[in-house]
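J.: sharing a sequence plus its predicted fold:
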Amino acid sequence: MLYSNVLAAEKRRILRERLASGDLLRFPGAPSPLGARLIESKGFDGVYISGAVISADLGLPDIGLTTLTEVAARGQQITRMTDLPTIIDADTGFGEPMNVARTVQTFEDAGLSGMHIEDQVNPKRCGHLDGKSVVDADTAVKRVRAAVDGRRDPNFLIMARTDIRAVDGLDAAIDRAKALVDAGADALFPEAMRSLEEFAAMRAAVDVPMLANVTEFGKSELFSVDQLRDVGVNIVVWPVSLLRIGMGAASRALDTLVEDGHLTSKLDEMQHRADLYDLIDYQGYSRFDQNVFDFHVRREHSEAS
């Protein structure tokens, strides 16, 4: 009931332990706190919080328009509703290196388990669009070092994302990855890899956990969990999938409402009220309410006295 009973420090410890095991962890992207509850109920390993989804939910493009306050607030709303560890998209860190350190501490305070910071020029672009630009190696390294120096909980995961593959090629991505790991990154997020062989090359280059971004309509194929496990990937995220599925279904339902004037034909596509109540533990709130307010007034004396 209410929020997760698993403390943030414990979620971070669990994430580190799972990563150290070498298992492949599945982190679907949650578009909302309710989405995080659904992900947990289906047995996944963690929850991913996408900057692109936060931007889209605000009606904005994913070009760095969201603020640290907006992103941290949504991250806190999501992470406190699930017992699973959560990783959040920090874009380019919301400013210069000092701002990056503040970003880390703000996310720690919000209860998140980790974050990734990228090496794009601000304003950034979606990682699977053309026309991206990346900062020089020195600037990218300073961002990671600032994040590591700003961290207070050593189990808070600092992941470095590099977008340089789409700009300068795979060799440049390997060189950048090595520099970011040397700067203290706990994990690596190589964006927009074109093939499993490229993931394998990145795996051979660095000895830290590696994340694969499986996003529809992008530069990479929609590789399966088994394929990615075989080339040494440790975390897979599907950042925007649930948002896309939800918005697609909503669009089709609105078309039906315009055409038919009712949604009777869509009932079997909807989450049932009972399933929603189970997911949000409606009965738990009712029991709490009854336990707190279940009392009666005892009359010691008759009204005549």
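T.: Thanks, I have the structure now. Residues are numbered from 1 along each chain as shown.

J.: going by C-alpha atoms from here, please, whenever you check contacts or count neighbours.
T.: Noted.

J.: now stretch 86-106: buried residues?
T.: Neighbour-count burial for stretch 86-106 flags 86-95, 97-106 (criterion: 16 or more other C-alpha atoms under 10 Å).

J.: included below, for side-by-side comparison, is a second structure:
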Amino acid sequence: MMSVTSTYPVGLSRSTGKNARLKSALAEVSIVMAPGCFDCLTAKLVANAGFGAGYITGSGLSMSALGAPDMGVISFGEIVERVMRICDSVDIPLICDADTGYGGPINVIRTVKDLERAGVSGIQIEDQAWPKKCGHEPGRKVVDVDEMVGRIKAAVDARDDSNLLIIARTDARTEFGIEVAIERALRYQEAGADVLFVESPESEEEMRRINQSIKAPTLANMVEGGRTPVFEASKLYELGYKLAIFPNSLTRMIAKQGAELMQTLKQNGATAAFSDRMVDHRGLWDLFDYPAWTDLERKFANQ
């Protein structure tokens, strides 16, 4: 019997090998840049710009899916559904913000298994108490360090692919200082975390101190207007970071540019003033692989 092989557009066929590619990239003499995305459109923008990884931002998911700030409002079920669609839409590894793991050790195990099946290549879990808050906002509370160690051990044990990265984040800096935050990160490294994420250091000196103390790969969180200085990738690499996320850069740009477009349309009744800042009809459809989809349709039509 003749076999038929087909190449399906991204969005119909989940690619393999993403986990190993991300882990391998972290071992190279460079820094991995992972801009934030919150839906298939923003993930496409990240991938098409040539980035080797992306970051599925929890705050972006909450804002775009619910119209709510990053305060633990979005449910895990809503997150998994959206994450699966985002992972299917691009052929680059994606890291997913999994907040606190959504409960005790059993919940963490389910979180890791469901997100791994959804297609992510890295899962970030933090030591905040629930309901969590944005890492650059006040009022965050952290759990006992042993509780977070249990979360990390459960996450490491739950993954099916050892190449899936477990990223441990601590939010202890703001309330307890940088030394306590580093001590916590080192405990999480001992528990098996692949990447350490000390959230919201407040100076270049603190960022350098983090990387002098931690010998595992570290993550820098670049939040425009947040608590941490925003540096370019080469500077972050010089400071010792191996991974840099820019979680809401696209969100902020879309919010500002979209607001200006809507105001212009309301005042002028037209969008012509923004035409040079838009992709045209064909450009938008091609962003989503329209030729590949039409070729696939044509292949099986009228058989």
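T.: Now that the structure is in, tell me what you want to look at. Everything numeric here is computed off the predicted structure, so don't read it as measured data.

J.: got a TM-score for the two of them?
T.: Counting by TM-score structural alignment, normalised by the length of the second structure, the TM-score of this superposition works out to 0.93. Behind it: 294 aligned residues with a C-alpha RMSD of 1.4 Å.

J.: quick revisit: from the buried residues of stretch 86-106 of the first structure, which ones fall inside helices?
T.: Residues of those located in helices (DSSP state H): Pro97, Met98, Asn99, Val100, Ala101, Arg102, Thr103, Val104, Gln105, Thr106.

J.: from those residues, which is closest to Gln227 of the first structure?
T.: Val104 (32.2 Å; C-alpha to C-alpha).

J.: from Ser220 of the first structure, how far out is that closest one?
T.: As judged by C-alpha to C-alpha, to the nearest Å, Val104 of the first structure and Ser220 of the first structure stand 29 Å apart.

J.: Ala110 of the first structure too?
T.: Distance from Ala110 of the first structure to Ser220 of the first structure, by C-alpha to C-alpha: 32 Å.

J.: dump the ones in helices among the buried residues of stretch 86-106 of the first structure into JSON lines; add distance to Ala185 of the first structure as well.
T.: Compiled in JSON lines, these are given as follows (distance: C-alpha to C-alpha, whole Å):
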{"residue": "Pro97", "distance to Ala185 of the first structure": "15"}
{"residue": "Met98", "distance to Ala185 of the first structure": "17"}
{"residue": "Asn99", "distance to Ala185 of the first structure": "17"}
{"residue": "Val100", "distance to Ala185 of the first structure": "14"}
{"residue": "Ala101", "distance to Ala185 of the first structure": "14"}
{"residue": "Arg102", "distance to Ala185 of the first structure": "17"}
{"residue": "Thr103", "distance to Ala185 of the first structure": "15"}
{"residue": "Val104", "distance to Ala185 of the first structure": "13"}
{"residue": "Gln105", "distance to Ala185 of the first structure": "16"}
{"residue": "Thr106", "distance to Ala185 of the first structure": "18"}
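
J.: tell me the one among these nearest to Ser265 of the first structure.
T.: Closest to Ser265 of the first structure, out of all of those and judged by C-alpha to C-alpha, is Thr106, at 45.7 Å.

J.: the nearest residue to that closest one once chain neighbours are set aside: neighbouring residues, count only.
T.: Spatially, and ignoring its direct neighbours in sequence, Thr106 of the first structure is nearest to Ala72 (6.9 Å; C-alpha to C-alpha, 6 or more residues apart in numbering). Neighbour count for Ala72 of the first structure, taken as other C-alpha atoms under 10 Å: 22.

J.: aligned to Ala72 of the first structure, what sits in the second structure?
T.: Taking TM-score structural alignment, Ala72 of the first structure has Val80 as its aligned residue in the second structure.

J.: wait, isn't that match in contact with Val112?
T.: No - between Val80 of the second structure and Val112 there is no contact under C-alpha atoms under 8 Å: 10.5 Å.

J.: matching residues in the first structure for the lengthiest helix in the second structure?
T.: Identified as the longest helix of the second structure according to DSSP H is helix 249-268. Mapped onto the first structure using TM-score structural alignment, helix 249-268 of the second structure covers residues 241-260.

J.: list the contacts for the residue nearest to the spatial centre of the second structure?
T.: By C-alpha atoms, centre = their mean, the second structure has its centre lying nearest to Tyr55, at 2.0 Å. Residues in contact with Tyr55 of the second structure (C-alpha atoms under 8 Å, 6 or more residues apart in numbering) are Ala34, Pro35, Gly36, Cys37, Leu94, Ile95, Cys96, Asp97, Ile245, Phe246, Pro247.

J.: and what of Leu24 of the first structure?
T.: Arg229, Val233, Asn234, Ile235, Val236.

J.: aligned to Ala179 of the first structure, what sits in the second structure?
T.: Aligned partner of Ala179 of the first structure by TM-score structural alignment: Arg187.

J.: now do the SS call for its match.
T.: helix (DSSP: H, G, I helix; E, B strand; the rest coil).

J.: that one: how many residues sit nearby?
T.: 17.

J.: how near is the closest residue to it other than its chain neighbours to Ile106 of the second structure?
T.: Using C-alpha to C-alpha, 6+ apart and skipping the chain neighbours, the partner closest in space to Arg187 of the second structure is Val149 (7.1 Å). Counting by C-alpha to C-alpha, the gap from Val149 of the second structure to Ile106 of the second structure is 14 Å.

J.: I figured Gly46 of the first structure was touching Pro85, is that so?
T.: Yes - between Gly46 of the first structure and Pro85 there is a contact under C-alpha under 8 Å: 5.1 Å.
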